[in-house]
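Asks: the following comprises the amino acid sequence and a computationally predicted model.
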Amino acid sequence: MTLRSVVRGSGSALPKRVVSNAELAEQVDTSDEWIVERTGIRQRYIADDSETTSSLATDAARRALEAAGFDASSIDLIVLATATPDQTFPATATKVQANLGIADCIAFDVAAVCTGFLYALTVADSMLRGGNAKRALVIGAETFSRILDWEDRGTCVLFGDGAGAIVLEAADEDGKGILDTRLHAAGQHNELLYVDGGPSTTKTVGHLRMRGREVFRHAVVNLAEVLTETLEGAGLTAADIDWVVPHQANARILDATAKKLGLDPSKVVVTVDKHANTSAASVPLAFDEAVRDGRIKPGDMVVMEAMGGGLTWGAAVLRY
């Protein structure tokens, strides 16, 4: 018997407000042409005061549960990836648990920024295969607009808010499920992508800071390497992959990574033009969109990958 974490359903949620590049150009010294040429981003969703990381996460989780056909009470593990929690503590996952009406389950947050969903997925997979839980909600949710410096045109144009979720179930089912995951971190590169504040240092939240060119260089190399590493761990090659669901940071990174691996660009799920960079939410958001529009079908081999602040990076391969 080979117990694996099988994806039973997915869901996503976006704020009500859509902000186009043209609207952003009215507030920041930028233009639609400048943003599209450098990033591929055409719009992003921005949360209002009533929309929080936990509310978006809850909406995404409900849609994932509906897709799976599961009642929330059957969930015994929630792992939520976020860099923008509702509160310093308790974990935002516990707020989602309460919102869903789950009386008791394991619930905690994971902080690995844009790689957060891959970290959360790996942790949940390990716990399911180890027998600590039977069914899990794995969520990536962010309100990055709360930590942006809206006067810094080099960063504020890149990010958006949103949430994505998947339901996993431990099962032995004809090779379906998560086949391999790989995670990495290199803390010596902290200064390339970080928030300049926090409770134990400045006592304020701070704003996101990024050295974009250096991050781009690391991303292309690290993502290509971890994708190769993950495929080898699963005994696969790039030719076996039906879909790549990457972190939606920048269209140029997506293109460069695909070329480095010799992947057909038509196999890469791209949503960065609509969602911008939603950090930990971007992979599950893109996955859910591709499932719902019929691109990703049962039996397809799917690779997910991401890199974020830390620096952290990782990948997972699964048969849907």
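Replies: Received it, and whenever you're ready, just let me know what you need. Bear in mind that the values here come from a model prediction, so they are computed numbers and not experimental data.
Asks: from now on I want contacts and neighbour counts done on CA atoms only, so please keep to that.
Replies: Fine.
Asks: and the helices in the stretch 201-320 of the chain, which stretches?
Replies: Secondary structure of the stretch 201-320 of the chain by DSSP state H, counting those that start in this stretch: the helices cover 212-233, 251-261, 272-275, 282-292.
Asks: now render those as a markdown table, adding mean neighbour count and distance to residue 72.
Replies: As requested, the helices of the stretch 201-320 of the chain are exported to a markdown table (neighbours: other C-alpha atoms under 10 Å; distance: least, C-alpha to C-alpha, whole Å):
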| stretch | mean neighbour count | distance to residue 72 |
| --- | --- | --- |
| helix 212-233 | 18 | 32 |
| helix 251-261 | 18 | 35 |
| helix 272-275 | 23 | 27 |
| helix 282-292 | 24 | 19 |
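Asks: surely residue 320 meets residue 301?
Replies: Yes. At 6.4 Å, residue 320 counts as touching residue 301 under the criterion of C-alpha atoms under 8 Å.
Asks: circling back: CSV for the helices of the stretch 201-320 of the chain, including distance to residue 27?
Replies: What follows is the helices of the stretch 201-320 of the chain, written out as CSV (distance: least, C-alpha to C-alpha, whole Å):
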stretch, distance to residue 27
helix 212-233, 21
helix 251-261, 24
helix 272-275, 19
helix 282-292, 25
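Asks: between these, which one is closest to residue 33.
Replies: Smallest distance to residue 33 across these (C-alpha to C-alpha): 12.8 Å, for helix 272-275.
Asks: which other residues reach that closest one?
Replies: 40-45, 160-161, 248-251, 282 (C-alpha atoms under 8 Å, 6 or more residues apart in numbering).
Asks: try this one side by side with the last:
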Amino acid sequence: MPVYSIIVGSGKYIPELIQKNENFYNRRFVNEKGLKIEKPVEDIVRKFQEITDIEERRYLSPELNTSDMAYFAAKEALETSKIDPETLDYIIVAHNFGDILHNNIKSDMVPTLASRVKHKLQIANSDCVAYDLPFGCPGWVQGVIQANYFIKSGDAKRVLIIGSENLSRIADPHDIDSMIYSDGAGAVILEAIVSEKPVGILCHKTRTDTLNEAHFLKMDISYHPEFEDNTLFMKMNGRKLYEYALNTVPTLVKETIDKSGVALSKIKKVLIHQANAKMDEAILQRLFKLYGEKLQDSSAIMPMTISKLGNNSVATVPILYDMIMKGELTGHQIESGDHIVFTSVGAGMNINAFVYLVP
């Protein structure tokens, strides 16, 4: 009988430090040319909230790091699933910047974060392979796709996939976009199941566009001409990113749904990466338009956390899933028999999605 991959446990870590929009009122924002933006900061922040819907975000405490968040999320996922950590075949940690000390903004990726998590979990099994996956914001979704390949091939029975990111420490304090970024971690355990009927991950699709899009997100020095050193911060071309996402994500998601053979009307939830609420709304509307349908109310099908949690990159989608599964997102439930789309877009430029049938 066919082998499928199902989620048997999930966990998350949401940092305790709340950074409200008002906390940015003392910032001096400059544009990409290094010129001070003359608008009152309060107006800049207000306009930012109108566009993104972000009211506040979470920042990691100084004594913690990205691998700590990954460990916390993994530990909760293991507790939820009630499985023995020694039975894990793979640990995949999606991230993009490794561990970053709060007072030393340099990426630390040796050993891998996955090895650090395995060490913290005290797993002795040497056949449990731990590796990292840098793939932009879609890293966690891609980790699930890779884990599904391992399970389908017979190479694995249980895989722990974690998305953990600390964006607050690589954000240029003089860049308006710094208000988007936040920190967090989410994790799931994928397990093999033998079933006559399709269940779990039904299909997936990934694309990478680099001909003209490779540098929409990149690392560069501060916009402020008098910044103290040449520290590299994450930079993005917001307008280009917005256009790219609207023109490509709906198409990829449609191709994935079509590949699954599931009707659009059967899709109960779309768990999408969140960097801009208006952009996600437009993506979902365009998806329905591709099917010749009009979406009346996106709030029922597309749960959102961005207003309170901001954009925590690879952690967004697994945190969303865990919150719903644990009844922490008002108005949203996931039940057996539901079809769910998981999708993300980000640096690369990369887009991916998979369709999941809840067992």
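Replies: Everything's here; your move. Quantities reported herein were computed from a predicted structural model and do not represent experimental measurements.
Asks: which residue packs closest to the equivalent of residue 194 of the second structure over in the first structure, ignoring adjacent ones?
Replies: Residue correspondence to the first structure (TM-score structural alignment): residue 194 of the second structure is matched to residue 172. Spatial nearest neighbour of residue 172 of the first structure, chain neighbours left out: residue 3 (4.8 Å); criterion: C-alpha to C-alpha, 6 or more residues apart in numbering.
Asks: same question for residue 281 of the second structure.
Replies: residue 298 (7.0 Å).
Asks: can you tell me which residue is nearest the centre of the second structure?
Replies: residue 314 (2.8 Å; C-alpha atoms, centre = their mean).
Asks: what's the counterpart of it in the first structure?
Replies: The alignment partner of residue 314 of the second structure in the first structure, by TM-score structural alignment, is residue 280.
Asks: how close does its match sit to residue 129 of the first structure?
Replies: Taking C-alpha to C-alpha, to the nearest Å as the measure, residue 280 of the first structure falls 23 Å from residue 129 of the first structure.
Asks: thinking again about what came up before, could I get the contacts of helix 272-275 of the first structure as TSV with distance to residue 223 of the first structure?
Replies: Formatted as TSV, the contacts of helix 272-275 of the first structure follow (distance: C-alpha to C-alpha, whole Å):
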residue	distance to residue 223 of the first structure
40	19
41	20
42	24
43	25
44	24
45	26
160	22
161	23
248	12
249	12
250	13
251	14
282	15
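Asks: of these - the most surrounded one?
Replies: Greatest neighbour count in those, by other C-alpha atoms under 10 Å, goes to residue 282: 34 neighbours.
Asks: if I pick that one, what's in contact with it?
Replies: Here residue 282 of the first structure is in contact with 114, 140, 162, 163, 164, 247, 248, 275 (C-alpha under 8 Å, 6+ apart).
Asks: hang on, the earlier thing: quick one: which of the helices of the stretch 201-320 of the first structure is nearest residue 315 of the first structure?
Replies: helix 212-233 (6.0 Å).
Asks: the closest one aligns to what range in the second structure?
Replies: Counting by TM-score structural alignment, helix 212-233 of the first structure corresponds to residues 238-259.
Asks: residue 42 of the first structure maps to what in the second structure?
Replies: So residue 42 of the first structure corresponds to residue 55, using TM-score structural alignment.
Asks: excluding its backbone neighbours, what's nearest that match?
Replies: Spatial nearest neighbour of residue 55 of the second structure, chain neighbours left out: residue 307 (5.1 Å); criterion: C-alpha to C-alpha, 6+ apart.
Asks: next one: the one you found from residue 246 of the second structure, what distance?
Replies: 20 Å.
Asks: how about residue 62 of the second structure?
Replies: 36 Å.
Asks: for the residue nearest to residue 281 of the second structure, give me its contacts.
Replies: 281, 284, 285.
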